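Novice: just to be clear, the model below is a prediction. Sequence and coordinates:
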Amino acid sequence: MQSLLASIRIAAATMLICVAGYATAVWAVAQTLAPDTANGSLVTGADGAIIGSRQVAQAFTQPGYFWPRPSAVDYDAAAAGGSNKSPTSPDVADRGLEMVERYGATPQNPLPADLAAASGAGLDPHISEAGALYQAARIAEARGLDPVRVEGLVRSGAFSPGGLLAADRIVNVLELNLALDAMDRARAE
């Protein structure tokens, strides 16, 4: 009986240290070093309502907005994951062809690969700078903006995630779309 009580005390102490203590320590460090990221990188509107997260893609389908990469999980963060289909799967090929048609790509104006293929988790909030620039003309026309202004917005929001070690630049789709809406508000004033 004494061994059983000792085992229960050790198990309880271990759970307290390894579960509660460790989780609290990780939470405290995250809140101290990167509170925005630790709290989900949430984006709020002027009214304080949560619009989305800088870390999770959303489906934008209107012509006046930048469109994200396709999602194998229909942009459902609770179901994050790839399609687990082979690159030779007819379903993957069909989705790629659907995206090529949606963007109106041609052999003379090929679609950047990231706009035709889903990311590994299906929730990548970024697209390549080339992918955003590919959409600039459509967005400028839909919003009545100068295409050069939209391209400038893309270039100013683009960054290299690997710093100097990565030549390819990416942009956050939600942030670009919010900047477009802000541009519209400024024009209306």
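Specialist: Cool, the structure landed.
Novice: make it CA atoms for all contacts and neighbour counts henceforth
Specialist: Noted.
Novice: quick check: closest non-adjacent residue to the residue most central in space within the chain.
Specialist: The chain has residue 125 as the residue nearest its centroid, 1.1 Å off, counting by Cα atoms, centre = their mean. Among residues not flanking residue 125 along the chain, residue 57 sits closest, at 4.0 Å (Cα to Cα, 6 or more residues apart in numbering).
Novice: how far away is the residue nearest to the centre of the chain from residue 137?
Specialist: 21 Å (Cα to Cα, to the nearest Å).
Novice: where along this structure do the helices fall?
Specialist: 2-15, 22-33, 35-38, 90-103, 129-143, 147-157, 173-188 (DSSP state H).
Novice: for those helices, which one sits closest to residue 46?
Specialist: Smallest distance to residue 46 across these (Cα to Cα): 10.9 Å, for helix 173-188.
Novice: next, the angle from that closest one to helix 129-143.
Specialist: Inter-element angle recorded for helix 173-188 and helix 129-143: 30 degrees (by axes from the mean of the first three to the mean of the last three Cα atoms, to 10 degrees).
Novice: alright, now check it against this:
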Amino acid sequence: MDNFKKALLSVITFTVFCGFIYTMVMTGICQVLFPNSANGKIIEVNGVKYGSELLGQQYTSDRYMWGRITKIDVSTYKDTEGNQLAYAAPSNLSPASEDYEKLIAQRVEKIRKANPEKGNEPIPVDLVTNSGSGLDPDISVAAAKYQVERLARENNMTKEEVNAIIDKCTNHKVLGFFGEETVNVLKVNLMLDKII
């Protein structure tokens, strides 16, 4: 019975400490030091929340930049005419499977059709594959630049204007050498729509 009391006391103590006290202290510290990140880096303009800088949103309309394939339900993302702007494509397919090979071939065909100016130029891999989490909000600079001609054509802009937007939405390497430069797809698309 003595061991049971000790075990029960341990469970209660660690539940209170780890489940409540630690959580509240860390939440408080993050809210004070990093409030934007702690709250999901939601992009809000004039009271309208457009999404999080931290979660991928897969756009399919030719007038928007396309990101990585996402694993979230985006069925509610529709334009003013009710057309779906995004889609979810969760996949646990092995890269060695025939189904995965067919899926990649479909994506390559779609991207080539939407970007005829690129001809047979190699497509950056992040435009045709999922990330490990399936939720990445960013793509490589090469993947963003691959879409410049289409975005300029579809939005009645010059390539220079589109490149300027991409440059503004580029996340640079930490301290100039850690990581890779990436482009936030949601920010680019909101700038294309002149929302931000």
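Specialist: Good, I have the coordinates. What you are looking at is a predicted structure, and each value in this text was computed from that prediction instead of being measured.
Novice: for residue 36 of structure 2, which non-adjacent residue is closest in space?
Specialist: residue 42 is the one closest to residue 36 of structure 2 (Cα to Cα, 6+ apart), at 7.7 Å.
Novice: would you agree that neighbour is in contact with residue 55?
Specialist: No. If you go by Cα atoms under 8 Å, residue 42 of structure 2 and residue 55 don't touch, sitting 9.7 Å apart.
Novice: who has more neighbours out of these two?
Specialist: More neighbours surround residue 55 than the other of residue 42 of structure 2 and residue 55, with 20 against 16 (other Cα atoms under 10 Å).
Novice: so what corresponds to residue 133 of structure 1 in structure 2?
Specialist: Alignment note (TM-score structural alignment): residue 133 of structure 1 maps to residue 145 of structure 2.
Novice: which residue, neighbours along the chain excluded, lies closest to that match?
Specialist: Excluding the flanking residues, the one nearest residue 145 of structure 2 by Cα to Cα, 6+ apart is residue 163, at 7.4 Å.
Novice: how close does the one you found get to residue 134 of structure 2?
Specialist: For residue 163 of structure 2 relative to residue 134 of structure 2 (Cα to Cα), the value is 26 Å.
Novice: now do the contacts for residue 39 of structure 2.
Specialist: Neighbouring residues of residue 39 of structure 2 by Cα atoms under 8 Å, 6 or more residues apart in numbering: residue 31.
Novice: translate residue 124 of structure 1 into the numbering of structure 2.
Specialist: By TM-score structural alignment, residue 124 of structure 1 lines up with residue 136.
Novice: for its match, the count of nearby residues, please.
Specialist: 22.
Novice: which ones are touching it?
Specialist: Per Cα under 8 Å, 6+ apart, neighbours of residue 136 of structure 2: 54, 55, 56, 68, 70.
Novice: list the residues that contact the third one.
Specialist: Applying Cα under 8 Å, 6+ apart, one finds that residue 56 of structure 2 lies in contact with 67, 68, 70, 134, 135, 136, 137, 138, 185, 186.
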